[in-house]
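In: Task: produce atomic coordinates for the following.
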Amino acid sequence: MKRYATVLLTGLAPVSWGTTYAVTTEFLPDGRPLFTGLMRALPAGLLLLALGRVLPRGAWWWKAAVLGALNIGAFFPLLFLSAYRLPGGMAAVVGSVGPLFVAGLSALLLAERPTVRTLLTGAAAALGVSLVVLKAAGALDPVGVLAALAAAASMSTGTVLAKRWGRPDGVGPLALTGWQLTAGGLLIAPIALLVEGTPPALDGRALGGYLYLALANTAVAYWLWFRGIGRLTATQVTFLGPLSPLTAAVLGWAALGQTLTPVQLAGMALAFGATVLGQRPATVPAAAAATTAPAAVTRKSGVPRATAPAD
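Out: Purely as a prediction, here's the structure:
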């Protein structure tokens, strides 16, 4: 039951991220994706730093910078670039291959051998997402496709490295999340200034939208996400990703007057089923289990251990 509770709490992160499109279109100024990424990451990171009241030490200065660049600083701009250059939902389709990226990286870095079930479930999740969000028309932009693939690879690599490195002694997921969001926000800031210029004037509606994105959509959501990485396998965590485009589709139907076709409903059922199946732990034969290291790692040395990290 504790594992299922962890899965449900971690799943709230991509559900929250699925509201980003509606909030952006309804509350925020047009054409400022990098500024929006900056407003999501940096205030949330600084808030969590203040709450956690601990800074990185030793090797964790560069580890936090690497994780912040992969999960936030590179991921946000690449995601926005792909969304702007690709037609109707294609960025989400390309990004839905994340579970397959994680399966491959987990084999290399975590010694988690991908099973046939994992690969088939990952393909089913990508197919389901494509049925939900893919729209007809529009030639594929090579830059947009590469940006979407790079965004998925960046987040997948950050997820696997966060699992491999664990957390330092005495540091909880709140502080670790704050380090990454701050590092990522500081990376985005000069890019946003160079590409988009000075920040736009903000009214009360926009300020409310940015407040929601910084607090619920980023600070809380990424804390739940990195907390989940410490308690679940990297593959289980990334299989929750399709909940984001599914949430966006449901919210578009419920709040924005968009329609859902039978094909989209079938895609939602397929993607959600793949998400649920992806949470089932892989079965390890008894003989292999005796010689296979547990998936969790210690916070300090990275040596496998049997118990999950505590908050």
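
In: going forward, measure contacts and count neighbours with C-alpha atoms only.
Out: Will do.

In: Counting neighbours, what do you get for the residue nearest to Ile191 when sequence neighbours are not counted?
Out: Counting by C-alpha to C-alpha, 6 or more residues apart in numbering, Ile191 lies nearest to Leu34, which is 7.6 Å off, once chain neighbours are set aside. Look at Leu34: counted by other C-alpha atoms under 10 Å, it has 22 neighbours.

In: Doesn't Leu34 belong to a helix?
Out: Yes - assignment of Leu34 by DSSP: H, G, I helix; E, B strand; the rest coil places it within a helix.

In: and the gap between Tyr212 and Thr238?
Out: Between Tyr212 and Thr238 the computed distance is 24 Å (C-alpha to C-alpha, to the nearest Å).

In: what about those two, which has more around it?
Out: Taking neighbours as other C-alpha under 10 Å, Tyr212 and Thr238 compare with Thr238 leading, 30 against 16.

In: residues contacting that one?
Out: Taking C-alpha atoms under 8 Å, 6 or more residues apart in numbering, we find Thr238 in contact with 98-99, 102, 156, 159.

In: quick one: which of the residues you listed is most hemmed in?
Out: Compared across the contacts of Thr238, Pro99 has the highest neighbour count, 30 neighbours, by other C-alpha under 10 Å.

In: That one reaches Pro242, doesn't it?
Out: No - using C-alpha atoms under 8 Å, Pro99 makes no contact with Pro242, being 9.5 Å away.

In: Am I right that the residue nearest to Ile191 is in contact with Leu194?
Out: No - using C-alpha under 8 Å, Leu34 is not in contact with Leu194; the gap is 10.1 Å.

In: could the contacts of Thr238 be laid out in JSON lines, adding secondary structure?
Out: Shown next, in JSON lines, are the contacts of Thr238 (three-state DSSP):
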{"residue": "Gly98", "secondary structure": "helix"}
{"residue": "Pro99", "secondary structure": "helix"}
{"residue": "Val102", "secondary structure": "helix"}
{"residue": "Ser156", "secondary structure": "helix"}
{"residue": "Thr159", "secondary structure": "helix"}
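
In: Also this sequence, please, to line up against the first:
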Amino acid sequence: MNSRYVGYICCALAMIGVGSTVVVSKSIAAGLPPFSATALRFAIAFPLFVLVMRWRGVRWPRLDRRDTALVIAQAAAGSVGYTVLLISGMKFASAGDAGVIAGTLPAVSAMVAMLALGERPSPALLGAIVLATAGVLACTVYAGDNAAPHAGGSIVGNLLVFAAIVCEALFILLNRKLRTPVAPLPLSALMCGIGFAVSIVPACFERAWNMPIDAAALGGVLYYALVPTVAGFVLWYEGAARVSGAEAGLMTALVPVSALALAALLLREPVSAAQLTGVACVLGAVMLATFGQSLGARKMA
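Out: This next block holds a predicted model:
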């Protein structure tokens, strides 16, 4: 099979896995406290990443104090903050709404860089931010019109999910501030190890061991750790090595689509016109963010 097609398939599977985290977080939220679920996720994933590092002969990076602090902040925001807020939000939000919001990551990352670093975005990125905002508002307005938040229409839940996406955007921003570049594999291992250390203390206060065992929630955490976290890493970087950055970035459009489809198929959630509108806006935002960056890079070259 053509190497480029293999790259497309790997990146697509990785992004479908990311979309599935929204759905599986619904079952996790129903049976486990957020910090306990987060600590368990990293406790499973970390040793697997260490084994992959040893298998590939990859060494741990040597970081100075500044970069060490940045890596810890990355783990606190992008690993712990994202997972805890996503699981907390899924107690109230529908998986479909959360999937649409999760798809705004490229636009949110551009917005965070603009606000935090004073970067001047291109017209394409500004358009992406506007479209992504419209997509989130479509779901949020739909949520506000529902009188049954337990059915999935919760503004609070949507805000928590959006806060999770902001945490992931901060992760990307902080990674750009590292003086010593860290390869993806050791960085993923560090995120899991530090994430476990950060989340285990608040997890102890949740006393999850006193709660009845919820097989669905535990199975959800196991899936989260093995498929989107570990397998997703392998698939994404195998695929990204075979295609261009713009092509890989465009595959993030599969996140809201897969989340909405899986929510309908597995959770039997109804798909609303507002959610379809939100997906359309987010897909447009992803394409603008991806091709806008690509065109900007070509002009500078």
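
In: measure Leu86 of structure 2 to Val24 of structure 2 for me?
Out: From Leu86 of structure 2 to Val24 of structure 2 the distance is 11 Å (C-alpha to C-alpha).

In: So which of these two has more stuff around it?
Out: More crowded of Leu86 of structure 2 and Val24, by other C-alpha under 10 Å: Leu86, with 29 against 25.

In: With the flanking residues excluded, which residue is spatially nearest to the more buried one?
Out: Computed as C-alpha to C-alpha, 6+ apart, the closest residue to Leu86 of structure 2 that is not its neighbour in sequence is Val161, at 5.1 Å.

In: Could you check which helix or strand contains that neighbour?
Out: Assigned by DSSP states H and E, Val161 of structure 2 belongs to helix 155-176.

In: Go ahead and name everything in contact with that helix.
Out: Applying C-alpha under 8 Å, 6+ apart, the external contacts of helix 155-176 of structure 2 come out as 70-71, 73-75, 77-79, 81-86, 88-93, 97-98, 101-102, 104-105, 108-109, 112-113, 140, 143-144.

In: List the contacts of Ile101 of structure 2.
Out: 135-136, 158, 161-162, 165, 256.

In: Could you rerun that using 6 Å?
Out: By C-alpha atoms under 6 Å, 6 or more residues apart in numbering, Ile101 of structure 2 lies in contact with Val136.

In: quick one, the helix or strand hosting it and helix 155-176 angle?
Out: In this structure, Ile101 of structure 2 sits in helix 95-102 according to DSSP H and E. Orientation check (axes from the mean of the first three to the mean of the last three C-alpha atoms, to 10 degrees): helix 95-102 of structure 2 against helix 155-176 gives 30 degrees.

In: Check the mean deviation of helix 95-102 of structure 2 from structure 1.
Out: Compared with structure 1 after the fit, helix 95-102 of structure 2 shows a mean deviation of 6.3 Å (mean C-alpha distance after the TM-score superposition for structure 1).

In: quick one: Phe239 of structure 1 from Ala124 of structure 1, how far?
Out: Phe239 of structure 1 is 11 Å from Ala124 of structure 1, by C-alpha to C-alpha.

In: So between the two, which is more surrounded?
Out: Phe239 (28 against 20).

In: now the more buried one: how far from Val145 of structure 1?
Out: 21 Å.

In: and what of Leu251 of structure 1?
Out: 25 Å.

In: if you count what's nearby, which of those two comes out ahead?
Out: Between Leu251 of structure 1 and Val145, counted using other C-alpha under 10 Å, the more crowded position is Val145 (20 against 17).

In: What's the match for Leu86 of structure 2 in structure 1?
Out: Under the alignment (TM-score structural alignment), Leu86 of structure 2 pairs with Leu79 in structure 1.

In: element containing its match, please.
Out: Taking DSSP H and E as the definition, Leu79 of structure 1 sits inside helix 75-85.

In: List the buried residues in that helix.
Out: Using 16 or more other C-alpha atoms under 10 Å as the test for burial, helix 75-85 of structure 1 gives 75-83, 85.

In: if we can go back for a sec, now the helix holding Val161 of structure 2 against helix 82-89, angle please.
Out: 170 degrees.

In: on average, how far is helix 155-176 of structure 2 from the matching bit in structure 1?
Out: Looks like 3.6 Å for helix 155-176 of structure 2 (mean C-alpha distance after the TM-score superposition for structure 1).
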